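Chemist: predicted model and sequence follow; I will ask about them next.
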Amino acid sequence: MIPSLPRPALQRHGLAAFVAVFFLFLFVPLTVVAVFAFNNADYPTPPWRGFTLDWFLSDGAGEGRTGLLHDAELLGSIGISAWVALWVTLLSVGVGTCNAFLLERFDFPGKRALALLSMAPLVIPGVILGISILAFASRLANFADAVWGVELDFLRPGLPLVILGQFCYIATIATLTIAARLRRFDRSLEEAALDLGASRLTVLRTITLPWLWPSMAGAAAMAFLMSFENFNTTLMLVGSDAPLTVLMYGRMREGATPVLNAVSLLLMLASAALALLLLARKGAQAPSGH
């Protein structure tokens, strides 16, 4: 249908209803979680018992409630998740950038097979990926211990293995993001700089990487958020130091309180702030059109 022609009323109303239902489905659960972070009750669900900030600020002295800002275990798990996400982000963006150059700039036998194989982690369920990494790493650690008497602790369940497991598939997403922008790069700019006497390192530092920077920043933000909220793979590989998602899962099984709603609300606000920051940065970098 030509966009300028009037559409039937049924089609217009049907599209509007679909969009409304979609956004209701998307945001109503988030709104409920956010609202009941302020519920004056010991459970995180309806009915509403009144407004309180206990689940953020209480030190546990009053009604026995411990708010988020005084919950050392929760705050520690947030720090662990941030630490893991930072390392996963650095590794994913670094390796993803190298992979993007490898796949976009070089031709070699088996390139297509390598590209397809690198996409495999995206279609493997997180639980299966975690179990596979755990089994493989444990066998390597046991072999090293039995044959050489070397204890490879980083191959045992723990944060290094969590970082490795998350990196396996997040690096693939970073590769796709950065390669898509590198594919649109005008290589004549590099050739002109080389003709003018610039070294390849200077060309990379002053021309190519500045062009890739927006996609690298976007890949970094996406990698950090995906790592921070990951549960399936992390659950299979975690040791004694539990990241936030694993700790929240354990508390939900024991009996949740609205402090988990408070954590969820802060994470939603942080994610929204990061998304708005990236959108603002993208808008500031967009050409003015003059």
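Modeler: Everything's here; your move. Numbering: from 1, shown residues only.
Chemist: rest of the way, CA atoms for contacts and neighbours
Modeler: OK.
Chemist: any idea how far the residue nearest the centre of the chain is from residue 213?
Modeler: For the chain, the residue sitting closest to the mean C-alpha position, by CA atoms, centre = their mean, is residue 226 at 1.5 Å. For residue 226, the distance to residue 213 (CA to CA, to the nearest Å) stands at 20 Å.
Chemist: and stretch 141-155, which residues are buried?
Modeler: For stretch 141-155, burial by neighbour count (16 or more other CA atoms under 10 Å) applies to 141-142, 155.
Chemist: oh sorry, the question was meant for stretch 123-143
Modeler: Those buried within stretch 123-143 under the rule 16+ other CA under 10 Å are 126-127, 129-134, 137-138, 141-142.
Chemist: using a markdown table, lay out these together with distance to residue 68 and secondary structure.
Modeler: Formatted as a markdown table, the buried residues of stretch 123-143 follow (distance: CA to CA, whole Å; DSSP: H, G, I helix; E, B strand; the rest coil):
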| residue | distance to residue 68 | secondary structure |
| --- | --- | --- |
| 126 | 29 | helix |
| 127 | 29 | helix |
| 129 | 32 | helix |
| 130 | 30 | helix |
| 131 | 32 | helix |
| 132 | 35 | helix |
| 133 | 33 | helix |
| 134 | 32 | helix |
| 137 | 35 | helix |
| 138 | 36 | helix |
| 141 | 38 | helix |
| 142 | 40 | helix |
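Chemist: ok, and here's another one to check against it:
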Amino acid sequence: MIPTIPQSATTRTLRLTYVVAFFLFLFVPLIVVVAFAFNDAAYPMPPWHGFTLDWFFADGSKERTGLFFDQDIQTSLWFSLKVAVSVSLISVFLGTCNAFLLERFSFRGQQALSVMMLLPLVIPGVILGISILALMSHIAQFAEDLTGFDPDFLRPGLVLVTIGQISYIASITTLTISARLKRFDVSLEEAALNLGATRWEILLTIIFPYLKPALAGAAMIAFLLSFENFNTTYMLTGSDAPLTVMVYGRMKDGATPVVNAISLMLMLVSALLVLFMNLRKSKNDQ
């Protein structure tokens, strides 16, 4: 639509109605969740019983335990952070290797490899989790039968959750880093070679600094995707439940507004990370 062409009142009204309805659809559920994090009631739903901060700061003395004093939440948060950091680091490393493999080399089956690398993105998370669980369980059982040693890390737990998340997040980091590497001016590399630089010196002083925004962006995306993942994580988790699985368990057993408080904190952290990424992008574009 060309902005300079006059539009009828009906068109403008329909467009405004669509925009308002779209944003209401997006934000009203979030606003409701945030509002009832401060509701002075034992359940996260209407009616409104008054304002309180108990669901954040209550220490358990009034039969209420807030977010910052709930040991189970803090433990599951620590598990989620450990998994998210591990997934981010490994996924960025694998994504960087994959990006160089796909963009700097030519070999038979390269196109097929590129397509196969994207398959985890279109497989439902539950199916991916079940597949990895079945494969690792069979490997663990075979290893135990063969050697008598039980590889516990292949059983449901944080290690298996990390492996499962990497299986699809590495594809996303690969796409992010490949897009940046594809725009790299190879003449800079050739000039450095002509001036006597080694391959490692070029990699460390020219290519990696150029890829730095993509590496940082890929790491943040991987962290957020790992931290909020539920489908794959639920199928692979053991007794050490990450935050998303723990919240799901509480919702099944009858949730309190502590769940709303957790949701509010996650929204704030995610918003801050996205804001930080946008600020870095604006700074790099200048």
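Modeler: Received, thanks. The structure displayed is predicted, hence computed values, not measured ones.
Chemist: just to revisit the earlier point, quick one: the strand or helix carrying the residue nearest to the centre of structure 1 to structure 2 mean distance?
Modeler: Using DSSP states H and E, residue 226 of structure 1 sits in helix 209-229. Its aligned residues in structure 2 lie a mean 0.8 Å from helix 209-229 of structure 1 after superposition (mean CA distance after the TM-score superposition for structure 1).
Chemist: tell me the helix or strand right after that helix.
Modeler: Trace forward from helix 209-229 of structure 1 with DSSP H and E and the next one is helix 232-237.
Chemist: helix or strand right after that following helix?
Modeler: helix 244-254.
Chemist: average offset between that next one and structure 2?
Modeler: Looks like 0.4 Å for helix 244-254 of structure 1 (mean CA distance after the TM-score superposition for structure 1).
Chemist: how far off centre is that helix?
Modeler: Remark: helix 244-254 of structure 1 is offset 19 Å from the chain centroid, using CA atoms, centre = their mean, to the nearest Å.
Chemist: in the helix holding residue 226 of structure 1, what's buried?
Modeler: Buried residues in helix 209-229 of structure 1 (16+ other CA under 10 Å): 211-212, 214-216, 218-229.
Chemist: for residue 126 of structure 1, which residues are in contact?
Modeler: For residue 126 of structure 1, the contacting residues are 232-233, by CA atoms under 8 Å, 6 or more residues apart in numbering.
Chemist: run the last query once more with 10 Å
Modeler: Residues near residue 126 of structure 1 by CA atoms under 10 Å, 6 or more residues apart in numbering: 132, 165-166, 169, 230-236.
Chemist: trace it over to structure 2, please.
Modeler: Under the alignment by TM-score structural alignment, residue 126 of structure 1 pairs with residue 125 in structure 2.
Chemist: any idea how far residue 233 of structure 2 is from its match?
Modeler: Relative to residue 233 of structure 2, and taking CA to CA, residue 125 of structure 2 is found at 9 Å.
Chemist: mind listing the shared neighbours of those two?
Modeler: Joint contacts of residue 125 of structure 2 and residue 233 (CA under 10 Å, 6+ apart) are 164-165.
Chemist: which of the buried residues of stretch 123-143 of structure 1 sits closest to residue 280 of structure 1?
Modeler: residue 126 (32.4 Å; CA to CA).
Chemist: what's residue 23 of structure 2 aligned with over in structure 1?
Modeler: In structure 1, residue 23 of structure 2 lands on residue 23 (TM-score structural alignment).
Chemist: so how far is the helix or strand where its match lies off the chain centroid?
Modeler: Remark: residue 23 of structure 1 resides in helix 9-35, with elements defined by DSSP H and E. From the chain centre to the centre of helix 9-35 of structure 1 is a distance of 25 Å (CA atoms, centre = their mean).
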